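Undergrad: Here's a sequence, model it:
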Amino acid sequence: MSPQDLLTHLDQGRLWGAPPSADPAFDLPTAYARALAVRALRQARGEVPRGYKVGFTNRTIWPRYNVFEPIWGTVYDSTLAFCEGAGTVSLAATCQPRLEPEIVFGLRATPVPGATLAQLFDAIAWVAPGFEIVQSHLPDWKFQAADTVADGSLHARLLVGHQTPVHELAVGAAQLDALLAQTLVVLDRQGQSVEQGQGANVLDSPLRALHHFLNTLRACPGAPDLMPGDVVTTGTWTDAWPVQPGDHWSAHFSLPGFSLSATFTA
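TA: This next block holds a predicted model:
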């Protein structure tokens, strides 16, 4: 599929006819190049990149989806929304949408080359709860890793909750790393608990997931670096749950002030 084909299916919320990975030559480097070409098309029509999503950091769900390594893709101004604890998210033109509770970082600076965890901490402005709405343009969420990357790394929407300055949570990287790793989340649908997760599920902590992503991003030919003001969402703490218009979902993290709810519309 050409970049324009991928963008057309994305805009229309239509399933693909066949996976790009049906071609044995379609590997992960090819998929990232294709995704960056789609990014260029979206920018050409006026969409503004606002950061990145990191996916498949939760090792507990790798066998479920047959993807065994993290992936990443672009978040745009057209897919990103902020709220102070409760928001509304449209599912228009999404394809088989699912919901993921995550931790989102906001950057105040570009991390230095070869950044350590401590230097990465110094580049973070804030931390927030988030809901990423992910989607798949292949039936029944059956794909290979390269397919997911070509599919915008499955990104559809991102709702970011209240932003807590990072220095209100921790004095340094080691403390933030441990705090987020130990944090729990309870995910509710229509007021009923459906699953519990923990920060350690995502590459041992969201801070470590962010660090892994930074190194992966910088190793990808043509990929733009992290910039001040970028947001990065670091992967689901639970399974990805199907979501539909009319649903009301909440995520309650065991950090004070870290709760988020969303109502979904067509």
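Undergrad: okay, CA-based contacts and neighbour counts for the rest of this
TA: Fine.
Undergrad: Tell me how far stretch 198-208 lies from the chain's centre.
TA: The chain centre lies 14 Å from the centre of stretch 198-208; the measure is C-alpha atoms, centre = their mean, to the nearest Å.
Undergrad: and this one, so I can compare the two:
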Amino acid sequence: MRKEAQELYRAEKDKIVLRPFTAKYPKIAPEESYRIQLALIEMKKADGAKVVGKKIGLTSKAMQKMLNVDQPDYGHILDNMVLPDAAVFLAGELIQPKIEPEIAFILDRELTGPGVTPTQVLAATRFVLPALEIIDSRIEGWKIKLCDTIADNASSARVVLGNSPKRVEEFDLKLIGMVLEKNGDIVQTGAGGAVLGHPAVAVAWLANAVGQFGVSLGAGEIVMPGALCAATDVSAGDLLQASFDGLGTVSVRFA
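TA: Take a look at the predicted model:
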């Protein structure tokens, strides 16, 4: 698995794309793909990066349809992936970026699966934030299947966090509406219920998934539960802003 992780590491560094692992290894399983991902994360940690959270991918029907998969996956958020609201980001740092609006969870206490429920997730949440995830694929043309994106750290790249924290008791996350604008034009709309029915359901799924391997979601961690709509292509010169009912706005400009 280390060879494949090294290929992904170099692809990200050198801005090149790879042939899908599922094309090279048709029988590759999710468990093997997660081992590739973990090896990749260890390489990045050796460079000085720190894990500050986790992301869940493919939680909405829109994203599952877009990438032709039928279940969620997860990846790691590193400290060098996190950007502030209204950041200006160089599009050339990525290969084929897209953007997804999400509701970020900041945990107040540890969650350890199995058996974690959405109610327990909400009780363990310090606050939520409006957020944007910038995703990218090191696989040619986004021609990915589930195991390709798992290996590629769930196609993650950057996370943009808003600066208007809200407690979860203030509203029903399922009912939060969202409008995504690109250069002033509305390009996507969505709601919290698009994320496995409720964003807290996705976080519970993650806690239980990693709990199988003796891993917990830690206090203070960022958890990105998945997109409220399909991903939107971005390029240099674009300004993306997501507005959430009751949560506020978050934006990023691509230079």
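Undergrad: which stretches of the stretch 51-200 of structure 1 form helices?
TA: 62-65, 117-122, 145-150, 166-169, 173-182 (DSSP state H, counting those that start in this stretch).
Undergrad: now, of these, which is deepest in the fold?
TA: helix 145-150 (a mean of 25; mean count of other C-alpha atoms under 10 Å).
Undergrad: mean shift of it relative to structure 2?
TA: Following the fit onto structure 2, the mean deviation recorded for helix 145-150 of structure 1 is 0.4 Å by mean C-alpha distance after the TM-score superposition for structure 1.
Undergrad: That helix - contacts with which helices or strands?
TA: Judged by 3 or more C-alpha pairs under 8 Å, 6 or more residues apart in numbering; DSSP states H and E, helix 145-150 of structure 1 is in contact with helix 28-44, strand 71-76.
Undergrad: Determine which stretch of these is the most buried.
TA: Buried most deeply of these, by mean count of other C-alpha under 10 Å, is strand 71-76, with a mean of 24.
Undergrad: in structure 2, what residues pair with that strand?
TA: Taken onto structure 2 by TM-score structural alignment, strand 71-76 of structure 1 occupies residues 73-78 there.
Undergrad: tell me which residues in stretch 4-24 of structure 1 are buried?
TA: By 16 or more other C-alpha atoms under 10 Å, the buried positions in stretch 4-24 of structure 1 come out as 6-7, 9-10, 13-14, 16, 19-21.
Undergrad: Show me the residues you listed that map onto strands.
TA: Residues of the buried residues of stretch 4-24 of structure 1 located in strands (DSSP state E): none.
Undergrad: Roughly how far does the closest residue to Gln71 of structure 2 other than its chain neighbours sit from Gln6 of structure 2?
TA: Excluding the flanking residues, the one nearest Gln71 of structure 2 by C-alpha to C-alpha, 6 or more residues apart in numbering is Leu58, at 6.6 Å. Using C-alpha to C-alpha, to the nearest Å, Leu58 of structure 2 is found at 25 Å from Gln6 of structure 2.
Undergrad: one step back: tabulate the helices of the stretch 51-200 of structure 1 in CSV, adding columns for distance to Ser193 of structure 1.
TA: Listed next are the helices of the stretch 51-200 of structure 1 as CSV, based on distance: least, C-alpha to C-alpha, whole Å:
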stretch, distance to Ser193 of structure 1
helix 62-65, 21
helix 117-122, 33
helix 145-150, 28
helix 166-169, 27
helix 173-182, 20
